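>>> Sequence below, structure please.
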Amino acid sequence: MNAQLNQSVPTKLRDHPLTAGKPFPLGATFDGAGVNFAVFSEHAERIDLCLFSDDGRKERARLPLLERDGDVWHVHVAGLTPGAKYGFRVHGPYAPEEGHRFNYNKLLIDPYAKRLFGKLKWSDALMGYRVGSPRSDLSFDSRDSAFAAQRSVVVDPSFNWGRDLPPEIAATDTVLYEAHVKGMTARMPGVASAMRGKFLGMASQPVLDHLNKIGVTTVQLMPSQAYVDDHFLVRQGLRNYWGYNSIGFFAPEPRYMTEEGVWEFQTMVRRFHKAGIEVIMDVVYNHTAEGNEMGPTLSFRGFDNKSYYRLTDDGRGYVNDTGVGNTLRTEHPMVLRMIMDSMRYWVETMHVDGFRFDLGTALAREKDGFDREGGFLDALRQDPVLSRVKLVTEPWDLGPGGYQLGAFPHPFMEFNDKFRDGVRKYWRGDAGLTANLAKRVAGSARQFDHSGRKATASINFVTVHDGMVLDDLVSYNVKHNAANGEDNRDGKDDNYSDNMGVEGPTDDPAIRSARAQRKRNLLATVFLSQGTPFLLGGDEIGNSQWGNNNTFAQDNDTGWLNWDRLDQKLLDYVARLSRLRRDHPVLRQTRFLHSRPRREDGMPDLFWRKPDGTPPTQEDWDDPRWRALSVEMRTASDTPDYAASHDVVFITFNAGPAIDITLPDCSTDSPWELILDTANPEDGTQCIATQTFRVAADSVCVFARTTD
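A predicted model of the protein is given here:
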């Protein structure tokens, strides 16, 4: 079934002769003489290119793609220039029970579009089926969707990069910082009003100065590829704030541009690089905004539903390993090619420095589930362009066997939720967490020390965009998500948070002091542990979301950073942590520490200590009352001589009452220096003349010295 759209549209354009064109590259490519269009569809019967007026309103021509090389359809339109608005209509069977949902009446976004024009207008006409029909998605809707759909735009992405070079920050030096383009800049002092919420505002001098001050090396931008506001949110007067609802894997999100020009994104990256900061993109290649069988036909579904999506055995439904309705079929060679092409485009043309994969397990699934040697992961690792950039992943999805922490191959870095949960519970005061803390401080070796992986593979975090921010983690016992319109059912319930006696803001000085101390302890653990430290944007200034742990739809003061409440002492403390880690190579090693003797001096690279200085027994590790863990770190035992460091640190993590600790190997020739005390964060370095030191309750102390 596929009723033809009855519309009088020219099939030719004056002064724009058509020729066969080429099947590569896919998408719309301006070559100086015109534009080559090439799109993939394995099961289509016919594809038409629709060209629109400059304002995008009127369809000027409908041109058939008469050439087909394999499953790539193509045509060249002479004289066409960048800025041209276009879309596609695709003929084919409408047979949902066979996996096909072609509907020629629906105007489709080019899967390779480099820019989108206009705003999606939610309408029943966007659906391939008749809304409300007793036959549900098996029915067929013949209305034209063009009035509601977005247009693709021909782009010339050439840009004067000057002497731009990637910073190429070493894994050992990396400090990750998650930022939302709008949330970071909407209220930031010094950012011009016209630039707030835009790529250009994100790379303005106040942002760069702020990031440099706290030692950030790598900014992880929340989704910046084109995405859609979900229909259910629009009906409630809300928007998709986070952006995990992609519809264009090559196009920057238009709402972050002032002139809808891709040069704005390129300018942002160039400015970051000049400031010595890398840019990695949070990308959502696991699903699209088209949802399940009851979702709209916007692009992929209309081009070739059966090829682009993983379908259930009956062919009609969608595999939903992502929890949002559909899952892209990355095992299909042309879908895999699209993802690889997208990533290469962002690296080569837009100069980004890496990617963070949302629900990464979904991308690495084959027929039998997650496969660390499957097509997607193998393609990435062999690619001469993509194998050299930073690759970060969420090691889970919502499908069977979806939790794969530690299972991804080198060079992936993985978000370590065991670190997040264990560290939160330890500092909350939960019993029996000391042994767990030791594992996290040592880089979660059980998960990551295999197959040549590095200690930096573990991304150590206590907060991220989905969940409570740091200030809320110490201010609320439960989530407060009423504003999301889901009766507080959304968001995680197990936050491992602690309000310290009062739910929400308080003027009680004792509680405020305890909360500040807890935040310092959590942040210190992130920066002092082996692995890659990660900061959620805003945590360094005391940003609060008022207990909302799922601000995906809060494009307002709840979701934006509260710069007017900036905690200067906390900001200075985070900068100090960053400097401390940078100054001590022993805190940022690539090799794991296993208490093995070092070649240079026979000393173990790691000592665990009880407060009295003795090593813990298994009985001690099992004792739920043990709350004060000390560790002495040196360079890893297998460190090459040419990279050897004589740096030594001794750290005490005390989640109990004040206690006296015994410092190891005290001598007048090489005394210990106290370089950080979270109970007295503004104190400077202090030389310790005695072997015993009093560590305050609920605090972290760091000592350092240099050996000969």
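>>> Every contact and neighbour count from this point should use C-alpha atoms.
Noted.
>>> in the lengthiest helix in the chain, what's buried?
Longest helix in the chain, counting residues (DSSP state H): helix 509-528. Across helix 509-528, burial judged by 16 or more other Cα atoms under 10 Å covers 511-512, 514-528.
>>> Need the distance between the two termini of stretch 493-511.
Stretch 493-511 stretches 23 Å from its first residue to its last (Cα to Cα, to the nearest Å).
>>> One more sequence to fold, the one below, so I can look at both together:
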Amino acid sequence: MPGLSLAPGRPFPLGATPDEGGVNFAVFSANAHFIELCLFTEDGRRETARILMTERDGDIWHIRVEGMKAGQLYGFRAHGPYEPEAGHRFNPHKLLLDPYAKSWDGRLKWSDALMGYKIGSARGDLSYDTRDSAFAVPKSVVVDERALPPLPPGPGTPMAESLIYEAHVKGLTMRHPVIPQQLRGRYAGLSHPAVIDHLVKLGVTAVELLPVQGFFDDRFLVAKGLTNYWGYNTMGFFLPEPRYSARPGRGEFREMVWRLHQAGIEVILDVVYNHTGEGDELGPTLSFRGLDNASYYRLAGGGRHYMNDSGTGNSLNLTHPMVLRMVMDSLRHWVTHFGVDGFRFDLATSMGREVHGFDSGAGFFDALRQDPVLARVKLIAEPWDIGPGGYQMGGFPHPFAEWNDKFRDGVRRYWRGDAGMTAELGRRLLGSAENFDHHGRPATASLNFVTAHDGFTLQDLVSYTVKRNLANGEDNRDGHSENHSDNLGHEGATEDARINAARALRKRNILATLMLAQGTPMILAGDEIGHSQGGNNNAYAQDNEVTWIDWAKADAALAAFVAKLAAIRAGHPVLCQRHFLHARKRHNEGLPDVIWRRADGQPPEAFEWHDPAFRCLCVELRMAAQGPEADDVIFAVFNTGPEQALTLPGTVPAWSLILDTTRPDLVPQPAGAGQTVPANAVLVFTAAALGGQP
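Down below sits the predicted model:
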């Protein structure tokens, strides 16, 4: 090693940390006998040195290489027992990625040599493979982050004022005609002025990006000629996925965040800390498994097998302090180095599962809430997984918001015309208080959505009654079979003007319901312009025109309607309250903060809430009695029945009609006697004395 010398180094920070004189390496393993640091040539093809990491502080192995600079390619080899039945799978023939790597060089090449065991052996994963895997594994790269200038603070939009837009970096930009070809599908493309202008016009306050932490394509998908398009297969928790970068380095991601912030748009990352891309006992040895399988993963069957609460083969063990530390270090890194504003946790129940089961006071939640960096960012949970007691909607602690699938299903069924859904709609319009109104949680804890990446798009929700997933190569067995969808008379795309008009109205009704409900709304990228996936409701492997939004066919009228809804919501505090509404009387005028009505103006009787004939629900909303008593009021009508006469409440001197989904271009106008509500429509009225403008 010409020009290099060794020193003991230090155990903190973990990973590769360069300074003026060299690079410090530190890696965790509680059960290894010893660990080697492996150095590679600039092209990553030849291993030039193996350095024994002789220093150990507790379970952290470390060494300092004097004279080394940023850009060096490296990996680890861990020596220890290969005893799968006891949970140990050490195999020094397998080059291992640094769990704290800030960058990778090269791509994963699927090969049997990546396996710690011999493929085809009668002993299965109990066998031992001696082939060197270095040729097939990307190399970790030493990155110098000292020169990175601090990013200015993000917009800091309150949750109550947020409109979240779930998007895929590539899917959103790949077919955008204005974005330069070389930037499509890249971070730079997502922050292109054409995309930002679209988001601003829609009223979006935050983009929630499908996974952008480093991930690999599953072997079974590669064998089919497919990719892991969604990215829920993370292996690099500290680095932006390289496939979305138009240029080398990490600056493009930071610039994307900065440009979005300049436009007032926050960046939320969908993160996957419930499992890794190493799969079950038949999966590859790429990093965590080879460094300390028994510490990083939750094991079963004496240690040979893996707990599979994620459905992908393994579950990270967040009850181990060093695994928890890695996750916390990763989250902080994305906030401090990349400027992100929040996180949506995939299968978040796994994050709170202790030895005895899910616990709202789990160590991970405690660590998050006391952390001075992470306690101030947006935290969103997908409140379920497939493990025992996996469905936990409403069970997460403040300040988490949670994806509300009850809102999704209830709104879908109401507008499909299912009988007896009026009471369900009422609960969802008030922020699902029965789930979230406890322990001081706000109404914004309900993350309301009707569509997301997993499931039908909005266009497909009104165009298909059954899924069309054959392209995924699983004989249409994958994806949800019950989507509460309706094709309104024809399966799939049609030229029938009557059906298309009905579909357009149904979409407007659904979107209006989403925007008028208490809670935090989220829309799926492409829904606002009519994007279809041809009925595929599980397009996780479709990195092609199935998922890439077709901007050339954008429904500009629908986008304008979504922008109108966002403006109405932003302009009326009553629609975006933190406090729940419980029909308590307000002190200033003695009226309840929520009044339910029938179309004739009378309160519904108790039995009517479940009467299949009760299909026109009206609600008068004011600021919550326990909150600031501002004089903002709306009257909203949700009608899945026929056209009928509508009696406006006499609680204000006069009303203005500001929204009618059957007339999307409606200009606000006075409303008086003789008002009717059209069939299958949403109407919104405001007090004329307040101006009546959205």
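>>> what TM-score comes out when they're superposed?
Here the superposed chains carry a TM-score of 0.98, computed using TM-score structural alignment, normalised by the length of the second structure; 690 aligned residues with a Cα RMSD of 1.0 Å.
>>> sorry, back to before: ok now the longest helix of the first structure, how far from the chain's centre?
What separates the centre of helix 509-528 of the first structure from the centre of its chain is 25 Å, taken as Cα atoms, centre = their mean, to the nearest Å.
>>> Where in the second structure does that helix fall?
Mapped onto the second structure using TM-score structural alignment, helix 509-528 of the first structure covers residues 497-516.
>>> Repeat that for stretch 269-277 of the first structure.
Mapping stretch 269-277 of the first structure onto the second structure (TM-score structural alignment) gives residues 257-265.
>>> Which residue lies nearest the spatial centre of the first structure?
Nearest to the geometric centre of the first structure sits D282, at 3.4 Å (Cα atoms, centre = their mean).
>>> can I assume that one is in contact with G243?
No - taking contacts as Cα atoms under 8 Å, D282 of the first structure lies outside contact range of G243: 9.7 Å.
>>> any shared contact partners between these two?
Common neighbours of D282 of the first structure and G243, counting by Cα atoms under 8 Å, 6 or more residues apart in numbering, are 222-224.
>>> which of those residues tops the neighbour count?
Tallying neighbours with other Cα atoms under 10 Å puts S224 at the head of the shared contacts of D282 and G243 of the first structure, with 26 neighbours.
>>> what does it align to in the second structure?
For S224 of the first structure, the residue aligned by TM-score structural alignment is V212.
>>> From L269 of the second structure, how far out is its match?
Counting by Cα to Cα, the separation of V212 of the second structure from L269 of the second structure is 7 Å.
>>> same question, R123 of the second structure
R123 of the second structure is 41 Å from L269 of the second structure, by Cα to Cα.
>>> So for these two, which sits in the more crowded spot?
In this view R123 of the second structure and L269 are compared by other Cα under 10 Å, and L269 has more residues nearby, 24 against 11.
>>> looking at this, the more buried one is in a strand?
Yes - counting by DSSP: H, G, I helix; E, B strand; the rest coil, L269 of the second structure is part of a strand.
>>> Contact partners for it?
Shown in contact with L269 of the second structure (Cα under 8 Å, 6+ apart): 208-212, 340, 342-344.
>>> all strands of the stretch 201-350 of the first structure, in order?
218-221, 225-227, 246-252, 278-283 (DSSP state E, counting those that start in this stretch).
>>> For I651 of the first structure, which of these is the nearest?
Nearest to I651 of the first structure among the strands of the stretch 201-350 of the first structure is strand 218-221 (26.5 Å), distances taken as Cα to Cα.
>>> That closest one - contacts with which helices or strands?
Strand 218-221 of the first structure sits against strand 176-179, strand 278-283, with contacts defined as 3 or more Cα pairs under 8 Å, 6 or more residues apart in numbering; DSSP states H and E.
>>> rerun at 10 Å
strand 176-179, helix 263-274, strand 278-283, strand 354-357, strand 532-536 (3 or more Cα pairs under 10 Å, 6 or more residues apart in numbering; DSSP states H and E).
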